[in-house]
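Asker: sequence? don't have it. structure:
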């Protein structure tokens, strides 16, 4: 039968409803109860996603999760637990929950628990993440309980918008840039130090380095370079360059009686975060260290000014800092993770936890026994990616891609009495797309249209359905509408709200096994 009624709500919107309304219930307090038997929850995810995709409710869990781009629940629990572990480690040791985790951490690997505790489970997952990514939780950015350096946000100066970018700057803009920097330095005297800072990254993220060129009042030049991390962003390099500059000048102010420092960075983001009060969600600890150094200098009666300098505009100080930063980034390629100057931010933990579970999901998809038809067409897992989006026959194409359709499959699960097509052959996906004589005319029209639009003459199921073979998915997907997909025995239309009513009823029935009162008390005592 047709799935026209369910097509009124797109697959994407259905998945969004599932991830917004259902998943939060399945994920609540998972760092605590993930040690319980969670298999009943997998049934909810399998059936829920099958409904959203328009698949038969006997479709395998692995296949529907890959088709929907939704993480398996056990890996999602692992991701959330790693993130929670990072938050707990960032708390002060005086807090009971941080103290308990530290105690478990000290005993981890030395003793073996008869029944695994939530903390030991978290630590095991953190070790798995460490083996799959470059991030460790040995040095975590501490949690801030107050904002000492809160300042109102200010807009960028007008000249920032008038001098172009390093990739598109004109000769006239380069000349204007040099003149503007000269005017900024026109008031430099014998008690002023000037510093140009820069960061470099060999890939973003990638091996990261920081460089600085400092001109002291006696015309002495100090060149600084510092490998930062084997895997970090360009913004981190820019901020570290400012940090090492302030640290160096803090030791020099007494020797030269410096009362003013001008720091010129070619990163508008770095200057905006430090000087204009722009929001910084990712590296709060690093920016706070810089603000603390600035405060120490100001307490010593030294004025610190930050300005932006255009990069790659023939400004000598910036060019020197750029060269030093690139040298440092190259040296950072050989760094060990433990040698990194950076503390691990919560953003780093979120990114690494997500990447760690994605790698595990991919490995599982490669070896699992179910969903092999889909694996041949979609060998790579892609979180939050749903194929054939925007096509009116999306659910029919997803059914063909999954293989959980047509009489050959439906006969195996007892939904039909025969595995044969109306033409007399076994009705498989390959037969339906490539061989069935009932659709010969439509198939020839489709071949012709695909050839005219893409230049592809070979017509196979992989051409229409595979992620690898797809060269013009939108054109091919629309062309598929030519084929009369008169499929029998498709999943019956369903009442979407009935599904969610069923979910909440089932969840309330089983939650007594997953959320005993003692667990609630334990969790709330932690916080």
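Answerer: Great, that's in hand. Every value quoted in this text rests on a predicted model; they were computed, and no experiment measured them.
Asker: rest of the way, CA atoms for contacts and neighbours
Answerer: OK.
Asker: What ranges does the stretch 401-527 of the chain have for its helices?
Answerer: Along the stretch 401-527 of the chain, counting by DSSP state H, counting those that start in this stretch, helices occupy 406-412, 429-430, 440-454, 461-465, 473-479, 496-514, 517-526.
Asker: how about the ones you listed, which one is nearest residue 192?
Answerer: Of all the helices of the stretch 401-527 of the chain, it is helix 517-526 that lies closest to residue 192, at 51.5 Å by C-alpha to C-alpha.
Asker: Return the list of helices and strands in contact with that closest one.
Answerer: Contacts defined by 3 or more C-alpha pairs under 8 Å, 6 or more residues apart in numbering; DSSP states H and E place helix 517-526 against helix 30-33.
Asker: Enumerate the positions of the helix or strand following the helix it packs on that are buried.
Answerer: Using DSSP states H and E, the helix or strand that follows helix 30-33 in sequence is helix 39-53. The neighbour-count check on helix 39-53 (16 or more other C-alpha atoms under 10 Å) flags 44, 45, 46, 47, 48, 49, 50, 51, 52, 53 as buried.
Asker: Below is structure B, check it against A:
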């Protein structure tokens, strides 16, 4: 294991060096681009096949990998080496390797559970192997613990897609319409959106079978429910309500609703072979997933929906998949929405969930546990247990100031520079005592110029805090706004310049 970790670090270090060439203290790529490079180029190399070996790595080896991630985080944020690890990673938008270890093990466990019976990976996952060492656990035990911590251990996993639909299948009888003609803003009044939608729906065939489907998920992640209303040309109506899974995204709930409605439609009798079908859904994401084509579906759910669509069009029938705006008073959509919300309270125990939803649930649980473990600090006073948003400033220098100030180690404060020996005094060349006169704020001389003093207490910025935050003694949580922190740091540095203290 030690040799493998050494090889991983050897592969990762040149990539971190390349990341350093993309940015500096006052120039370089913006933070979103740096985060993409770090997560894809650096973390991708570090976590290659890590689900198989990382759960068995000892804490000392995991710490070696954590060092590489912290090095990447320092490049993204511009924070100094002395920055505490948790604020550093959080400001960079990165998750510790320890939290990722649980996620990777859980993903491999879910992938194994999604295989067919008799698959080698599933057989390995279901086997019980004796431990060689008490302190060493493999991906099976680590994944099981992660699933238990996330509360999804007993959720059945949906079988993955093994056979895709051939790309040469003719799917042209299914038409997708992801708009209602004229562009309408989401902020438009409901009556305007309803009027435009009804005008567009009036252009569709009159003698059609109308299918209104909708999905519901609590918080967009759990307690899924589906509802559907089918109106036949004769005026006969059929309703459907069913659970969509204890762990379920909003898009998945919408796809499950479409699948359930199509299954119900195929079961109906009454000579509907000649009537076109119009399926109305208010999720552009779900319809866009299906619009990529029958042969492009990569999930079992998407392929199942397309097989139902192909069965409907087998006799030459046309099917229109129409997007409609949500919550604007369209009767069919409103009824489907009510049915979906009612269905979310039904029993979810027997409803399977896809691997992606399971992995996301474990990821949320692992990240939440890490955030709750943050030690008390100025950073935690600001953020609580929330991850900071990317600092989207044009000036790289100001973005670095924001990260350093919130993380608690500002490389332009006198207290920090004196502590590392960059601001020696005759009586005290270097010390870490905040009560030392050399650590005092150069502007007000009332205390050490720590980030907390600069942002919350320094009298020279009282007016700026009042204008930006509405109070000369604002709540620390208001410093989550990167623009406000940048403005305060800019004002503080401007006060230092007349005193002869420019950039160090």
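Answerer: Yep, that arrived. All values reported here derive from a predicted model rather than from experimental measurement.
Asker: Provide the TM-score value for the superposition.
Answerer: The TM-score (TM-score structural alignment, normalised by the length of the second structure) is 0.70; 459 aligned residues with a C-alpha RMSD of 4.9 Å.
Asker: on that earlier part again, want to try CSV for the helices of the stretch 401-527 of the first structure, with mean neighbour count as columns?
Answerer: Formatted as CSV, the helices of the stretch 401-527 of the first structure follow (neighbours: other C-alpha atoms under 10 Å):
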stretch, mean neighbour count
helix 406-412, 19
helix 429-430, 19
helix 440-454, 16
helix 461-465, 20
helix 473-479, 18
helix 496-514, 13
helix 517-526, 11
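Asker: how about those helices, which one is nearest residue 261 of the first structure?
Answerer: helix 517-526 (46.2 Å).
Asker: circling back to that earlier point, as CSV, the helices of the stretch 401-527 of the first structure with distance to residue 323 of the first structure would be great.
Answerer: Putting the helices of the stretch 401-527 of the first structure into CSV (distance: least, C-alpha to C-alpha, whole Å) gives the following:
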stretch, distance to residue 323 of the first structure
helix 406-412, 63
helix 429-430, 58
helix 440-454, 46
helix 461-465, 49
helix 473-479, 44
helix 496-514, 58
helix 517-526, 49
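Asker: so which of those helices comes closest to residue 307 of the first structure?
Answerer: Evaluated over these, closeness to residue 307 of the first structure peaks at helix 517-526, with 44.8 Å, by C-alpha to C-alpha.
Asker: which position in the first structure aligns with residue 334 of the second structure?
Answerer: Matched to the first structure by TM-score structural alignment, residue 334 of the second structure sits across from residue 322.
Asker: ok, now which ones touch the residue lying closest to residue 440 of the second structure once chain neighbours are set aside?
Answerer: Nearest residue to residue 440 of the second structure, sequence neighbours excluded (C-alpha to C-alpha, 6 or more residues apart in numbering): residue 448, at 4.0 Å. With contact set as C-alpha atoms under 8 Å, 6 or more residues apart in numbering, residue 448 of the second structure has these partners: 414, 415, 434, 435, 439, 440, 441.
Asker: So of these, which two are at opposite extremes in space?
Answerer: Every pair of the contacts of residue 448 of the second structure checked by C-alpha to C-alpha; the farthest is 414 and 435, at 12.1 Å.
Asker: Next, name the residue at the spatial heart of the first structure.
Answerer: Nearest to the geometric centre of the first structure sits residue 351, at 5.0 Å (C-alpha atoms, centre = their mean).
Asker: just checking, what packs against the lengthiest helix in the first structure?
Answerer: Secondary structure assigned by DSSP state H gives helix 346-367 as the longest helix of the first structure. Where contact means 3+ C-alpha pairs under 8 Å, 6+ apart, helix 346-367 of the first structure is packed against helix 73-90, helix 118-132.
Asker: and that helix, which residues are buried?
Answerer: Across helix 346-367 of the first structure, burial judged by 16+ other C-alpha under 10 Å covers 346, 348-350, 352-359, 361, 365.
Asker: Which one of those is nearest to residue 524 of the first structure?
Answerer: Of the buried residues of helix 346-367 of the first structure, the one sitting nearest to residue 524 of the first structure (C-alpha to C-alpha) turns out to be residue 346, at 22.1 Å.
Asker: Now do the same contact list for the nearest residue to the closest one once chain neighbours are set aside.
Answerer: Leaving aside its chain neighbours, residue 346 of the first structure sits nearest to residue 86 (6.8 Å; criterion: C-alpha to C-alpha, 6+ apart). Contacts for residue 86 of the first structure (C-alpha under 8 Å, 6+ apart) come out as 137, 140, 346, 349.
Asker: Perfect, I'm done here.
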